[in-house]
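Peer 1: Mind looking at a prediction? Sequence and model below.
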Amino acid sequence: MEERWISLFLDAQAADVGAARNTLLAYGRDLKDFLSWLERRGGSFATADRAAVEDYLIFCDAQGLSKATRARRLVSIRQFYRFLHDEGLREDNPAIRLKGPGTDKRLPGTLSIDEVDRLLDSARDRGRGDTLQVRNRCLLELLYATGMRVSELVGLPIAAARGDPQMLLVRGKGGKERLVPLSPPAREALIAWLERRDADEAEADSKFLFPGRGATGHLTREYFFRLIQQIAADAGIAPSRVTPHTLRHAFATHLLAGGADLRAIQLMLGHADIGTVEIYTHVLDEQLKNLVLNHHPLAKD
């Protein structure tokens, strides 16, 4: 019964809420871990009360799990018990008023404009042969120009790129669609890649802009992560500082520094809550503080 409840919950999240695959996987892992903990103590989803949920969170803390992980697990449990209550499978919701541990407020890592330029220059030379170099340049130009998530980038359908578009239609988390504008360099890189891609018989029939040989039919996130690390090393930038998400942060930070409106950045990033975007204002504050401390003549210790 317990496993069946998890399956019913995940099916409902996929059908009614349109939860993304990664979100469903996270829910499933969290709930199975909670169930395993309950069963070791002779409990179950049906019998767990508020004290059991609180004890589980204390257990997670003792295991050394981060605040972010513990907060996510509580969200999974809350959503799960809300579903059970709504469906009449539980008469009460033992997690309804529990407060999470919060999350550590860490500023996202980002890159300077000069470092992004070096990455883009390096991408033009990374890859065996001209075709891969053109593709790699297109990947990075699109990522920096749009702030897309890496899963959105590698999974772009070819139909979205046809006709020399000035904007791309991106399908994000939960199947939500948004339009993101393309900069002139990104459009130029896209046109160049389409010419190479369409000339390759093995890739011309693919429904994806960036075909791959794996089960998904497109480049994987893991492949692109390794690629961008190599490009960073070629550009003389520590690979530990550069991930696909770093370029998404750079996109938002550089737009904000250039005077863009927070609401516009929120729409382009595909965030539901503007509070998520406001962290980039703190990134700029930190950069300005470091600028003064490192370069002001009276700031020397």
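Peer 2: Looks like it came in fine.

Peer 1: hey, let's count contacts and neighbours off CA atoms from now on
Peer 2: Noted.

Peer 1: what ranges do the strands span in the protein?
Peer 2: 167-171, 177-181 (DSSP state E).

Peer 1: among the ones you listed, which is the most enclosed?
Peer 2: strand 167-171 (a mean of 19; mean count of other C-alpha atoms under 10 Å).

Peer 1: what helices or strands is it leaning on?
Peer 2: In terms of contacts (3 or more C-alpha pairs under 8 Å, 6 or more residues apart in numbering; DSSP states H and E), strand 167-171 is packed against strand 177-181.

Peer 1: could you dump the strands of the chain to JSON lines with distance to residue 3?
Peer 2: Converted to JSON lines, the strands of the chain look like this (distance: least, C-alpha to C-alpha, whole Å):
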{"stretch": "strand 167-171", "distance to residue 3": "31"}
{"stretch": "strand 177-181", "distance to residue 3": "33"}
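
Peer 1: Would you check how far apart the residue lying closest to residue 67 once chain neighbours are set aside and residue 254 are?
Peer 2: Distances taken as C-alpha to C-alpha, 6 or more residues apart in numbering place residue 103 nearest to residue 67, at 5.0 Å, with adjacent residues excluded. According to C-alpha to C-alpha, to the nearest Å, residue 103 and residue 254 sit 25 Å apart.

Peer 1: Those two - which one has more neighbours?
Peer 2: residue 254 (17 against 13; other C-alpha atoms under 10 Å).

Peer 1: wait, what's in contact with that one?
Peer 2: residue 113 (C-alpha atoms under 8 Å, 6 or more residues apart in numbering).

Peer 1: Near residue 96, how many other residues are there?
Peer 2: Neighbour tally, residue 96, other C-alpha under 10 Å: 13.

Peer 1: should've said residue 24
Peer 2: Counted with other C-alpha under 10 Å, residues neighbouring residue 24 total 18.

Peer 1: list the contacts for it?
Peer 2: Here residue 24 is in contact with 10, 13-14 (criterion: C-alpha under 8 Å, 6+ apart).

Peer 1: Which of the residues in stretch 155-170 are classified as buried?
Peer 2: 155-158, 161, 167-170 (16 or more other C-alpha atoms under 10 Å).

Peer 1: Tell me how many other residues surround residue 286.
Peer 2: 12.

Peer 1: One more to weigh against that first structure:
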Amino acid sequence: MNTEDTLTYWTACMKAADLTDKTIRERLIFIRQLARGVDDLYTVTRRELIMWTAEQNWSNSTRVHRRSGLHTFFAWMQDEQLRLDNPAYRLPRVATRKREPNPFTIDEINQLLQGGIYFRTRVMVALHYYLGLRVSEIAAVNGATDIDWAARTLSTIGKGRKPATLPVPAAVWPLFLKMPRDGYWFPNRTANKLFAAGEGHIMGNSVSGLIGEACKRAGIKHRPHDLRASLATEMHDAGVSDFVVQRGMRHSNMDTTTLYLKLRPEGIRHGFEALPALALPDRSGRKRAQPLAA
């Protein structure tokens, strides 16, 4: 069985496991990248995998993800008796570095919106910030199937194929009224991995690219995804309960939400100032020991 036959079979196994198309596509891209960088997927050794991964210019989070991906693929090969061993077993553990949340400030978002970006890009920014949609969810918005125009809600499919229906804030509803009530809001003019030209919607990376380029032109040093951090941070600073913030972000647990929520110094100061006051004496009240008589 050659590499393409192996990947065709692996694709079938992933589809049988009901993995999402996005997950399957990303895994295949990664393993094909690996296949181009090593001699043979059937004979590559642990040492060769270590040398190959060390050469890649990956971020810390990507390195963590790729290490897991290598183990998953070679464990599958071993289970299918395509290899006797798993060369990815016990690859060096990646020292994870927690990335501090980096939300846009409101001034930066306004600067971005007023920086000459086109109307549909402004809508993308609004969907990112006001509803916390991810770029892949923004790309797929359909006026006919996703928007309840009477109830003012937007339905989407999030990570893990989790459906969600989100209330549309009043501040952004006027933008919705200017968007099509039928069809995709962001149709693809050129062919992509999902649709032929003009037959579907753009990809999430196109949304990220458009907002990212707008940020560069405006001199704003943020990733588009940081708009989700702005949503979490601004809701928290406005006194919204952490539970509501978590639900608004559509996170399964609060630990994930804290990766987006930035506690600003003034918020921490407010917390310190809320502590009950203590009676701090000016002196200890202890008597000094008398010197011993000669």
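Peer 2: Here it is on my side, so go on. These numbers were taken from a predicted model, which means no experiment stands behind them.

Peer 1: one step back: the residue nearest to residue 67 of the first structure touches residue 71, doesn't it?
Peer 2: Yes: assessed by C-alpha atoms under 8 Å, residue 103 of the first structure is found in contact with residue 71 at 7.0 Å.

Peer 1: was I right about residue 96 of the first structure contacting residue 80?
Peer 2: No: using C-alpha under 8 Å, residue 96 of the first structure is not in contact with residue 80, being 10.6 Å away.

Peer 1: Out of the strands of the first structure, the one nearest residue 197 of the first structure is which?
Peer 2: Each of the strands of the first structure has some distance to residue 197 of the first structure by C-alpha to C-alpha; the shortest is strand 167-171, at 18.1 Å.

Peer 1: how close does the most centrally placed residue in the second structure sit to residue 200 of the second structure?
Peer 2: Centroid-nearest residue in the second structure: residue 225, 6.4 Å away (criterion: C-alpha atoms, centre = their mean). In this view, residue 225 of the second structure and residue 200 of the second structure are 23 Å apart by C-alpha to C-alpha.

Peer 1: One more: residue 108 of the second structure?
Peer 2: 32 Å.

Peer 1: State the number of residues packed around residue 139 of the second structure.
Peer 2: 24.

Peer 1: and what of residue 8 of the second structure?
Peer 2: Based on other C-alpha under 10 Å, the number of other residues close to residue 8 of the second structure is 12.

Peer 1: Repeat that for residue 11 of the second structure.
Peer 2: 18.

Peer 1: again with the one 5 residues further on
Peer 2: Neighbouring residues of residue 16 of the second structure were enumerated by other C-alpha under 10 Å; the total is 9.

Peer 1: Next: residue 176 of the second structure.
Peer 2: By other C-alpha under 10 Å, the residues close to residue 176 of the second structure number 18.

Peer 1: do the same with residue 57 of the second structure
Peer 2: Counted with other C-alpha under 10 Å, the neighbours of residue 57 of the second structure add up to 9.

Peer 1: Helices of the second structure, start to end?
Peer 2: 3-16, 21-37, 46-55, 60-79, 106-113, 119-130, 135-139, 173-177, 204-218, 226-237, 242-249, 254-258, 265-273 (DSSP state H).

Peer 1: do you know how far the residue nearest to residue 94 of the first structure when sequence neighbours are not counted is from residue 77 of the first structure?
Peer 2: Of all residues not flanking residue 94 of the first structure in the chain, residue 50 sits nearest, at 4.5 Å (C-alpha to C-alpha, 6+ apart). Using C-alpha to C-alpha, one gets 11 Å for the distance from residue 50 of the first structure to residue 77 of the first structure.

Peer 1: Mutual contacts of the two, please.
Peer 2: residue 95.

Peer 1: Tell me which of these two has more neighbours.
Peer 2: residue 77 (21 against 14).

Peer 1: Show me what the more buried one lines up with in the second structure.
Peer 2: Under the alignment (TM-score structural alignment), residue 77 of the first structure pairs with residue 70 of the second structure.

Peer 1: Kindly report the same for residue 208 of the first structure.
Peer 2: In the second structure, residue 208 of the first structure lands on residue 184 (TM-score structural alignment).

Peer 1: In contact with that match, which residues?
Peer 2: 140-144, 200-201.

Peer 1: Tell me which of the helices of the second structure sits nearest to residue 166 of the second structure.
Peer 2: Using C-alpha to C-alpha, the nearest of the helices of the second structure to residue 166 of the second structure is helix 242-249, at 8.1 Å.

Peer 1: which other helices and strands contact the closest one?
Peer 2: Helices and strands touching helix 242-249 of the second structure, by 3+ C-alpha pairs under 8 Å, 6+ apart, are helix 226-237, helix 254-258.

Peer 1: And the contacts of it?
Peer 2: 131-132, 228, 232, 235-236, 252-254, 257.

Peer 1: now the angle between strand 163-167 and it, please.
Peer 2: Helix 242-249 of the second structure runs at 110 degrees relative to strand 163-167, counting by axes from the mean of the first three to the mean of the last three C-alpha atoms, to 10 degrees.

Peer 1: For stretch 147-158 of the first structure, measure first residue to last.
Peer 2: Stretch 147-158 of the first structure has its terminal residues 19 Å apart, counting by C-alpha to C-alpha.

Peer 1: Now do the same for the residue nearest to the centre of the second structure: its match in the first structure.
Peer 2: Counting by TM-score structural alignment, residue 225 of the second structure corresponds to residue 245 in the first structure.

Peer 1: Residue 161 of the second structure too?
Peer 2: Match for residue 161 of the second structure (TM-score structural alignment): residue 175.

Peer 1: what about its match, distance to residue 14 of the first structure?
Peer 2: On the measure of C-alpha to C-alpha, residue 175 of the first structure and residue 14 of the first structure end up 10 Å apart.

Peer 1: which residues do those two both contact?
Peer 2: residue 20.

Peer 1: more crowded one of those two?
Peer 2: More crowded of residue 175 of the first structure and residue 14, by other C-alpha under 10 Å: residue 14, with 16 against 12.

Peer 1: pretty sure the more buried one contacts residue 20?
Peer 2: Yes: with contact defined as C-alpha under 8 Å, residue 14 of the first structure counts as touching residue 20 (7.3 Å).
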